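Participant: Quick one: sequence and predicted model below, then my questions.
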Amino acid sequence: MEEANSNNSKAYLIAIIVQLIYTGMFVFSKAAFDHGINTYVFIFYRQAAASILLLPIALVAERKNLRSLLSPRLLLKLFLLALVGITFSLNLYNVSLNFTSATVASAATNAMPAVTFCFALLLKMESVRPRSSSGAAKLAGVSLCLAGVLVIAFYLGPALSPVNHHHAFSTTGAAAAAPSAATSSSRRTWVKGTFLIVLANMAWSLWIVLQGRLLREYPNKMLVTVAQCVFSAVQCFVAAVAAERDFSKWQLRLDITLLAVLYTGLVVTGVTYYLQAWCVEMKGPVFFATWTPLSFVFTMFSSSFFLSEIVHLGSIVGGILLVAGLYSVLWGKSKEANRQIAPCDNNVNTAAAHAADDGEENSNQRHHKAQEKTASATIVEQV
């Protein structure tokens, strides 16, 4: 019981840490794009850095298990997972981030609980009973998450002053991305970017669900993570060459761009993917996805402080709806977990009661036999 509570605490802590790391990813990536690096080249550098970090560690730590990874069927699954959840999702996401802002990208990511829940429901990894309180809470939470995303996307409201006017990372071009200053053309670009973010998050949600199923078949999180990093690095190189054939623009400078590559490659891809795989294996894909609204709250403050992005009232209202949806889904899942544990406890108590009854019955039988032996001995002595 204590071990189960310890694992639950670790899962909650890891989920929060992952969202903090993703906050840094939103801010650093947007700052790098504002400095002019090609998004496809950036993703290739990110995945290459992660592969360089993780591959030697995996070869040393998991050398005894490498043979099991050489199954053509498993390698094909990992290749396709990397293609959908990393190469396609990340490239699409970064193109959309270049069109919008870190706050909007983080806000749109909060549609993941709804999308992941739908995918898990279709793949029969999750179930819902609308008439039960837990099922109604999960559905209400998903609805609140979707409502929050829609509010953020379509309602701006009054603009709030940046937390820090002397921003550290943004450039003059970054300020032009503010929705309040958008022209008709830039507004269409903003809508297109938001649509691309949602599409990228759908691919990401599908990847989370499919990875959860793969880890049941092959539970080695380190090798699964490293194999996908290597596959995605190769795939992203092909995409980057197709998008930017002028290799003079591939050069990294000693500025925020290099810092963003190192952070996203070593910390986000290298560390977070492993922690995420551990969390998905422990608590399931929907549990992990429901924590994504926290990154919106963190990113809204961080982007305002570091990038001097303008935050609107609509973002705050949407954030409140997202947090309400988060805790509604968590409450529903917690209630379902307690309902599943209760029958097990009842069965254990029933078995213990039966065992106690059997023990008492055996004790009585032994007592009667002892009395019979004593009586027999007494009769023999009298004779």
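Facilitator: Now that the structure is in, tell me what you want to look at. These numbers come from a predicted model, not from an experiment.

Participant: rest of the way, CA atoms for contacts and neighbours
Facilitator: OK.

Participant: And the helices in the stretch 251-383 of the chain, which stretches?
Facilitator: Listed in chain order, the helices of the stretch 251-383 of the chain (DSSP state H, counting those that start in this stretch) span 256-262, 273-283, 285-289, 293-306, 313-382.

Participant: and residue 157, which of the three is it?
Facilitator: Secondary structure state of residue 157, per DSSP: H, G, I helix; E, B strand; the rest coil, is coil.

Participant: Look up the closest residue to residue 282, ignoring the ones flanking it.
Facilitator: Setting aside the residues directly before and after it, residue 282 is nearest to residue 11 in space (C-alpha to C-alpha, 6 or more residues apart in numbering), at 7.1 Å.

Participant: how much space between the one you found and residue 291?
Facilitator: According to C-alpha to C-alpha, to the nearest Å, residue 11 stands 11 Å off from residue 291.

Participant: let's bring in a second model and compare:
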Amino acid sequence: MAAEKGLMGLLPLVVMVLVQVGYAGMNVIAKVAMNAGMQPLVLVAYRQIFATVALAPLAFYLERNTRPKITIPLLVNIFWCSLTGVTGNQVLYFIGLQLSTPTIGCALSNTLPALTFVLAVLFRQESVGIKRISGQAKVMGTICCVGGAMVLSFYHGHIIKIPESGIHVIDNAAGGAGASSSAASTAMSFLGPLLIIGSALSWAVWFVLQARVSESFPAPYTCSWLMCFMGSIQCILIAAGPNHHVAQWSLANPGALSAALYSGVVCSALGFSLTAWSIQKRGALYVSVFTPLLLVVVAVLSWAFLGEKLFMGTLIGSVFIIGGLYAVLWGKDMEEKLVAVAPLGEVDKHGDPVSTMVFNKEEQDVELQLPAAAGGGGGDGRAAGVA
């Protein structure tokens, strides 16, 4: 039984790593498609359309017996989720990606853990607890993740001499030249980076809103379907203005079709559902802290499929990102263990045990353990409170 709970506790960790791998592939495929002439707003609109179609059977069959009642207040909350997590986030990100590069886009997106942590604290979904080792681990881990992302993006160092992968299946020579030219022409412009930061802020707001929706409506597939359906209408209306010619909506190009299908099915349909489920199990901060892994995966995929070189900065930044991620997961797990063992009635609304004698004793006991259970069954208490 304990082993089973441990495996279930690890499941959100595995799920979020897979989600980041999916997003990493989208960054490469979407940039190639936009370099070939696909408009970013059209790509965002198609992404939501394909996601809505892909999620419909999952929402109907998997949750037909467990789905709570859909109410008007719930639909209003999901509308705000779609406006922030779908429309605002993706429109701002893809336009910013077109005006910059995938590296800059990934780097600035890694402000997400810091933004989510601040918002989660303001909305009382997380407690700082800076005087405790668990709170210090969360704060320092978040800073370490963001700092590692910046190092990985903007510091190269010398090239690490490793053999080529030999599986360069994507010919991005023209796309790379185009990206370099585009980046050079907009080097003095702050529009692209500002749009990407705005995208990260919109995404952070969605994390906080989705955490509240998941508490009252624990049906991630249905919630994601409604969100993508509303988002598709919003994105079509936004894209139709500057892209009113039929030719601009053509998917005859294999690259455009692949980008639309991949981003819609993998990144929106599966990505939103799995992320919503993980938020329901472990909270908004837990999920957002996986975002810096995107840079590590993009670096590996770029080496494997695009033939790019790996630099010392990539290695150093990756170490900081993994270390920071581990620290946050360990801090979250420690907090949940402390709350779980606190006597009934001695936990305040922020999840902090009131009894300092019991709290300090348990914290000392936890500190003596090896931090190998960072992704362990700490989410069971939260999941039980939601499901």
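Facilitator: Here it is on my side, so go on. In this text the structure is predicted, and so the values were computed from the model without any measurement.

Participant: most packed of the helices of the stretch 251-383 of structure 1?
Facilitator: Greatest average neighbour count among those goes to helix 285-289 (a mean of 26), per mean count of other C-alpha atoms under 10 Å.

Participant: Please state the offset of that helix from the chain centre?
Facilitator: Relative to the centre of its chain, helix 285-289 of structure 1 is centred 6 Å away, using C-alpha atoms, centre = their mean, to the nearest Å.

Participant: Just give me the mean distance for that helix relative to structure 2.
Facilitator: Compared with structure 2 after the fit, helix 285-289 of structure 1 shows a mean deviation of 1.1 Å (mean C-alpha distance after the TM-score superposition for structure 1).

Participant: For that helix, which outside residues touch it?
Facilitator: If you take C-alpha atoms under 8 Å, 6 or more residues apart in numbering as the criterion, helix 285-289 of structure 1 is touched by 15, 112-113, 116-117, 120, 205, 208-209, 212, 276, 279-280, 330.

Participant: What of stretch 307-318 of structure 1?
Facilitator: By C-alpha under 8 Å, 6+ apart, stretch 307-318 of structure 1 touches 27, 31, 101, 107, 147-152, 155-170, 174-175, 178, 300, 303-304.

Participant: before we move on, the earlier item: make TSV from the helices of the stretch 251-383 of structure 1 and add distance to residue 240 of structure 1 to it.
Facilitator: Putting the helices of the stretch 251-383 of structure 1 into TSV (distance: least, C-alpha to C-alpha, whole Å) gives the following:
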stretch	distance to residue 240 of structure 1
helix 256-262	15
helix 273-283	22
helix 285-289	29
helix 293-306	27
helix 313-382	33
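
Participant: Between those helices, which one is closest to residue 126 of structure 1.
Facilitator: Distance to residue 126 of structure 1, taken as C-alpha to C-alpha, is lowest for helix 285-289 among the helices of the stretch 251-383 of structure 1, at 8.3 Å.

Participant: how about that closest one, aligned to which bit of structure 2?
Facilitator: In the comparison with structure 2, helix 285-289 of structure 1 aligns to the range 284-288 (TM-score structural alignment).

Participant: thinking again about what came up before, what residues are up against the residue nearest to residue 282 of structure 1?
Facilitator: For residue 11 of structure 1, counting by C-alpha under 8 Å, 6+ apart, the contacting residues are 279, 282, 283.

Participant: do residue 26 of structure 1 as well
Facilitator: Residue 26 of structure 1 touches 102, 103, 105, 106, 299, counting by C-alpha under 8 Å, 6+ apart.

Participant: Can you name the residues in contact with stretch 249-263 of structure 2?
Facilitator: Against stretch 249-263 of structure 2 from outside (C-alpha under 8 Å, 6+ apart): 26, 29-30, 32-34, 36, 38, 42-44, 46-47, 50, 243.

Participant: Going through those residues, which ones are buried?
Facilitator: In terms of neighbour count (16 or more other C-alpha atoms under 10 Å), the buried residues within the contacts of stretch 249-263 of structure 2 are 26, 29-30, 32-34, 38, 42-44, 46-47, 50.

Participant: Good, we can wrap up now.
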